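Engineer: need a structure here:
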Amino acid sequence: MVVCGDDGLARRLAAELRDVYRQDVILMLPAEEANGPAAELHDTRSPADGSVRSVREMAAPAPHQEALLRAGVDRAAALALLYEDDETNLRAALAARRLNPGLRLVIRMYNRKLGHHLEELLDQAALITVPGMDRAALDASTTVLSDADTAAPALVATAIADTNKVVQADGLLLRAAERPAPNGGHEPDPGLCTLALLTSTTTDPVGSEGSEAGGTQAPDLLPDDRAVENSSGRGTVVLETVRRTGPGLPPRRLARRGAPLGEVFSARLRWSLAGIVAAVLVLATTTAALTDADPVHAAYLTLLDLFSINDPALDGSPTRQILQLLSGLVGLALLPLLVAGALEALGTFRTTGALRRPPRGLSGHIVLLGLGKIGARVLTRLRELDVPVVCVEQDPEARGIPLARDLGVPVVLGDVTEDGVLDAARIHRADALLALTSSDTTNLEATLAARNLKGDLRVALRLYDDDFATAVHRTLRSTHPRAITRSRSVTHLAAPAFAGAMMGRHILGAVSVERKVLLFAALLVAGHPQLEGRTVAEAFRPGAWRVLALDVADPAARRPDLASTPHTGDQPQLLWDLHPGHILHPDDRVVIAATRRGLAELLGRQPLDPGTTPTSRRPSNAG
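Structural biologist: Predicted coordinates:
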């Protein structure tokens, strides 16, 4: 595998490929990055098979053709281009495709439209250059990803369900939730299925942390029903969907466009108008009672007097003259009220067309700090899940401001470190705070300020530096032991998705279970004798793989990448509640959970020889 980049994501991806997928990696970095002490990545030895998987660094100012050849791209299985500049990645991808037509490409691009066109172009180039390439290899030959898009689901899951062990399949967020050992006769909900039995028991309160510290027992991955029943009180990891447990949107949805009547006119203005209407009714009723006019004519005369368009009642009775004067006084009070209402409505509609303010009665929402590249993607996912959100952003020209305006999401413009900004976001009635600015110090300062306003607030803050994040987490946990605090790094969250794409687009994600890893993949049943013609129960091999879901979409209409978010209006096409007796047909596509060795056996791959280097392998079309 070859990884090229100019920021922390390249190092994270290289470590993910080495540690999780046991791949040899060549890491190409700019000279100033490769020579720094932070760029030192050491070899690791797998305790299972004793094989060495290494990351070797090389310095190159840019991913030009000569540098790609020195990295062995012409003989590599996959190449990741992770430069922050979309144009740099585009040029390098075109050069790499010429050097190795069968190369699997993973490209980082924020521009979705350009990335889609580039993906089609490179796939067509591979199809023309390699005439015998099958459909599965073509689908996985080029994958365009965005670190913002791939990190957003885990950030959303952290805010909603307090987890980052998330896999996305057909737009559905799934999490691997750790369940403690049951006490007494109460059996917890098994979720979609049981993925693993933990080393922790009812007598081991430290659980997986204790096993990481030097224990010899390992978790049991993909156990069968008998093993689960005889687990002797061990904790479990179950697969379940990510759902919001808090209140949903209020009846007046925050996301709709326009403004309700209650926000156009203030309560004081509405009460004043009600007083004017009551006075008119009283005057009309009095006129009808004290004169000979019928009620309709009395109301007509009252309105004429109110708007000062009636003739003076010089020849009328004293009662009529007094009522006319009173109607004129009410009309004088109505004039400034109409002017005030027009000005207030004009200002409200202008504000509504730009940015909405948080409603006064809002509660149970999530405060999203930062509407940059990451915050904009997270906002989109939160609104897809129908979660109430209030955004806080200092820069009125931030990338996510137009998105918030289109979605009708309330936004507070201001520096979060200043007094009153978090109060305006109704932080004291919020469920969680997502601090996602690019500044670690700003995120930390906002977290501390929010905790002063609400001590039990759930917080997830974006921190890049690992040592700094560890110190912050321990300090906040000690200061607020009852509050949930999670620190997340975008590069850490995005690296598994990029690594899965490098292994082939069929990889949906990976979830760590103590010291082991479970992979989630989408496979066609055809060509896999372990699955084809078997029932779901017969295809299950404990400790190796398990069929979780079936893609019920028409084969011609299937999306090649189940890990992507469906287009607007598309419905999930995965059936998770499979009957054990369902027979798997060759044209079926299934989602499985597998160990590394189990997936390698299903794909017909043999473990690499310890001495094999990445430049001695030919690209594989298994993905």
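Engineer: CA atoms for contacts and neighbours, from now on please.
Structural biologist: Will do.
Engineer: wait, is Arg486 part of a strand?
Structural biologist: Yes - under DSSP: H, G, I helix; E, B strand; the rest coil, Arg486 falls within a strand.
Engineer: burial count for Pro188?
Structural biologist: A count of nearby residues for Pro188, using other CA atoms under 10 Å, gives 11.
Engineer: doesn't it belong to a strand?
Structural biologist: No - counting by three-state DSSP, Pro188 falls outside a strand, being coil.
Engineer: measure it to Val242 for me?
Structural biologist: Remark: distance between Pro188 and Val242 (CA to CA, to the nearest Å) = 17 Å.
Engineer: what about stretch 527-544, distance to the chain center?
Structural biologist: Centroid displacement of stretch 527-544 relative to its chain, using CA atoms, centre = their mean, to the nearest Å, is 32 Å.
Engineer: try stretch 230-241
Structural biologist: Offset of stretch 230-241 from its chain centre (CA atoms, centre = their mean): 26 Å.
Engineer: same question for stretch 13-23.
Structural biologist: 23 Å.
Engineer: again with stretch 347-361
Structural biologist: For stretch 347-361, the distance to the chain centre is 26 Å (CA atoms, centre = their mean).
Engineer: compare with the first, here's sequence two:
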Amino acid sequence: MTDQGRGSPADGAGTVDETLGETVGEALGGAGAAEEAVAVPGQRGAAEDGGDDGGHYIVCGGNSLAHRLILELTEQYEVPVVAVVPDRSREHGPAIAALPGVRAVLEHSTVTGEALAAADVGHARGIALMDGTDQENIHAALAAENRNPGVRIVLRIFNQRLGEHLEKLLPNCAALSGSATAAPAFANGALGRPHTVEVGGRQLYVAHDGDIRPDQLCLVADRIDRRDLSRLRLLPETGGRAADFIRIAELMGGGERLGDTGRPDPASGREPGGLAALQVLDAEPPLRQPLRKRLKWWLLDGLKHFTNTRLRMILITAFAAIVLGGLVLARHSTHSGGFGWTVYFTLLDAAGAVQPDVPGQQALGDSWARAAQVLITFCGITFVPVATAIVVEALASGRRGVPRPPGARTRDHVIVVGLGNVGTRVAALVHATGLPVVCLERDPQARGIAAARALGIPVLIGEGPLEAQLKQARVKHARAVVAVTSDDAANLEAALEARAVRPEVRIVVRLFDDDFAHHVYATLGNVASRSLSYLAAPAFAAALMGREVLGTLSVFRHVLLIAELTVEEGSGLDGRNTGDLEGPGGVRVLAVRLNRRPQDHLWNFADRSRRLVPGDRIVIAATRAGLARVIQ
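Structural biologist: Here you go, the predicted model:
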């Protein structure tokens, strides 16, 4: 259930066949370069023998994120791309090779110096490293920097702390984590709370239909129809800031409000009425369970962990007998010390410190009191040593490190299926809220297992039927199921199995294929679909273009980018106003930071006719095409 590994050629080395050499030569340098690439594969850049001046972008990787990033660069930014894939016949290699905007596809098992030379990194504007381990990507980034000191480098890295150090070492480098970018959307979908992006101390999120407030920042989508998400319009054209409010009043003010799950009456001529707006989150909804319930389930869970069924029956019986004996002592004892003294004598008797009645001395009480004392003493012989052994075992034998299976306290929890990079981060995010988490993983070597267990999260490992694993994970008591393996079919199977056991459980699935996701949305009412590559690729593409994306927000399968742009002298933003930017659609200006007041975010900047000057900064919500249009 972990993320799929990279493919590699049979000989373990990067190769460039004759046809590929001709393709690269035609695209980057002409026939002479192609002959050089064929004669010495991978040792000289395809454009080093004089073709054009380069200006292309290199994307290394054959996974879904690399595929989506190439689409972003070729379709939204319209820049030439050279792809370096580990295997043209595996994973997304065939799909990448078929993309019309790709100049050439080179096959190299790892991004070595030969691979960089073949892709002509010396004349490239930017390179994105989307595959491989953190160590391999850092090595490739340093090699690219040595060959082309001015090249823009974007690499995918799991260890974000390491990425921060690398960014300081290489000023033209951006180290991003695809799983860290996308994981909050999965986690918040499971928790039923909005996914937010922080801007200027405010948490921005997308609200739908009845959750839209009058103080929303802007309308981001209309015509939402879950049965046909291709009809959804994200950031349509606007004639001014008031147009968003007018649109909401027209669609929702007349009393007829259509949800996002149905279609309108054809006779009415109205469009589907689902709406989405961007607004500020006031406060996070409470998530943690009440303390009383957590204590009860914690005690039950601890008892089940340290004892088996037969031993629990013995302990419960002994404890009940001691309590019963204490009640008898309270009623028939000659001591008149009240409840506190009764508890005192009961505990001493249970610990074996009983003082028997002696003829001729003051008696404890009648025959009932003496019988209760005997019962308490003998039950204490059973109860106290066993309870002591449990405590000693827990503290001294190291059993605390043994992974716990889901217990009685595992209620209202979140089940994470798949402990790849995304699943590990989702589990950690949910665990940080204080809610219980249970993870399912088929690969016993998945590195996410150790990370989850270090947090005390139960992990169920095995190749058994998914239905049985979900039941063992107590799906009937679960709040949500998050299926984030790299296999769309496995994720859908987990969703359907969970629904079969508990139809009302919230489900979030990771799906790459858009058509597949649309069918899931149309068929399963309580399922939310997310795509790691769809959420993360726009941020990687913007970083490759030297722009800063603060975060991404999903509107069903569509992506809204929150970015902050600096107006530079002579750039496309210099001299334009907010009305010019918003008019064609695809962009909304949320806030302006004037060069004379850089610390202040002026939300919904009123002076729409003011021209932007160098040093101003604007915060925008944009589609992928809108952001590409603004930064060109």
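Engineer: how about the helices in the stretch 51-200 of the first structure?
Structural biologist: According to DSSP state H, counting those that start in this stretch, the stretch 51-200 of the first structure carries its helices in the segments 65-70, 86-99, 112-129, 135-139, 147-161.
Engineer: surely Leu9 of the first structure meets Ala495?
Structural biologist: Yes - with contact defined as CA atoms under 8 Å, Leu9 of the first structure reaches Ala495; the gap is 6.7 Å.
Engineer: need the residues touching each of those two.
Structural biologist: Applying CA atoms under 8 Å, 6 or more residues apart in numbering, one finds that no residue jointly contacts Leu9 of the first structure and Ala495.
Engineer: before we move on, back to that, including distance to Ser327 of the first structure, could the helices of the stretch 51-200 of the first structure go into CSV?
Structural biologist: Below are the helices of the stretch 51-200 of the first structure laid out as CSV (distance: least, CA to CA, whole Å):
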stretch, distance to Ser327 of the first structure
helix 65-70, 88
helix 86-99, 71
helix 112-129, 64
helix 135-139, 79
helix 147-161, 58
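Engineer: and among those, the most buried is which?
Structural biologist: Highest mean neighbour count among the helices of the stretch 51-200 of the first structure (mean count of other CA atoms under 10 Å): helix 147-161, with a mean of 24.
Engineer: middle-most residue in the second structure, spatially?
Structural biologist: Centroid check for the second structure by CA atoms, centre = their mean gives Ala183 as the closest residue, at 1.1 Å.
Engineer: and that residue, what's its match in the first structure?
Structural biologist: Matched by TM-score structural alignment, Ala183 of the second structure corresponds to Ala152 in the first structure.
Engineer: the aligned partner of Thr143 of the first structure in the second structure - nearest residue in space that isn't next to it in sequence?
Structural biologist: In the second structure, the residue paired with Thr143 of the first structure is Ala174, using TM-score structural alignment. In this structure, Ala174 of the second structure finds its nearest non-sequential neighbour in Val154, 4.8 Å apart by CA to CA, 6 or more residues apart in numbering.
Engineer: quick one, helices of the stretch 201-350 of the second structure?
Structural biologist: Assigned by DSSP H, counting those that start in this stretch, the helices in the stretch 201-350 of the second structure fall at 242-252, 291-306, 309-332, 338-350.
Engineer: ok, the equivalent of Ala424 of the first structure over in the second structure to Val438 of the second structure distance?
Structural biologist: Following TM-score structural alignment, the counterpart assigned to Ala424 of the first structure within the second structure is Gln472. To Val438 of the second structure, Gln472 of the second structure is 10 Å away according to CA to CA.
Engineer: of these two, give the one with the bigger neighbour count.
Structural biologist: More neighbours surround Val438 than the other of Gln472 of the second structure and Val438, with 27 against 16 (other CA under 10 Å).
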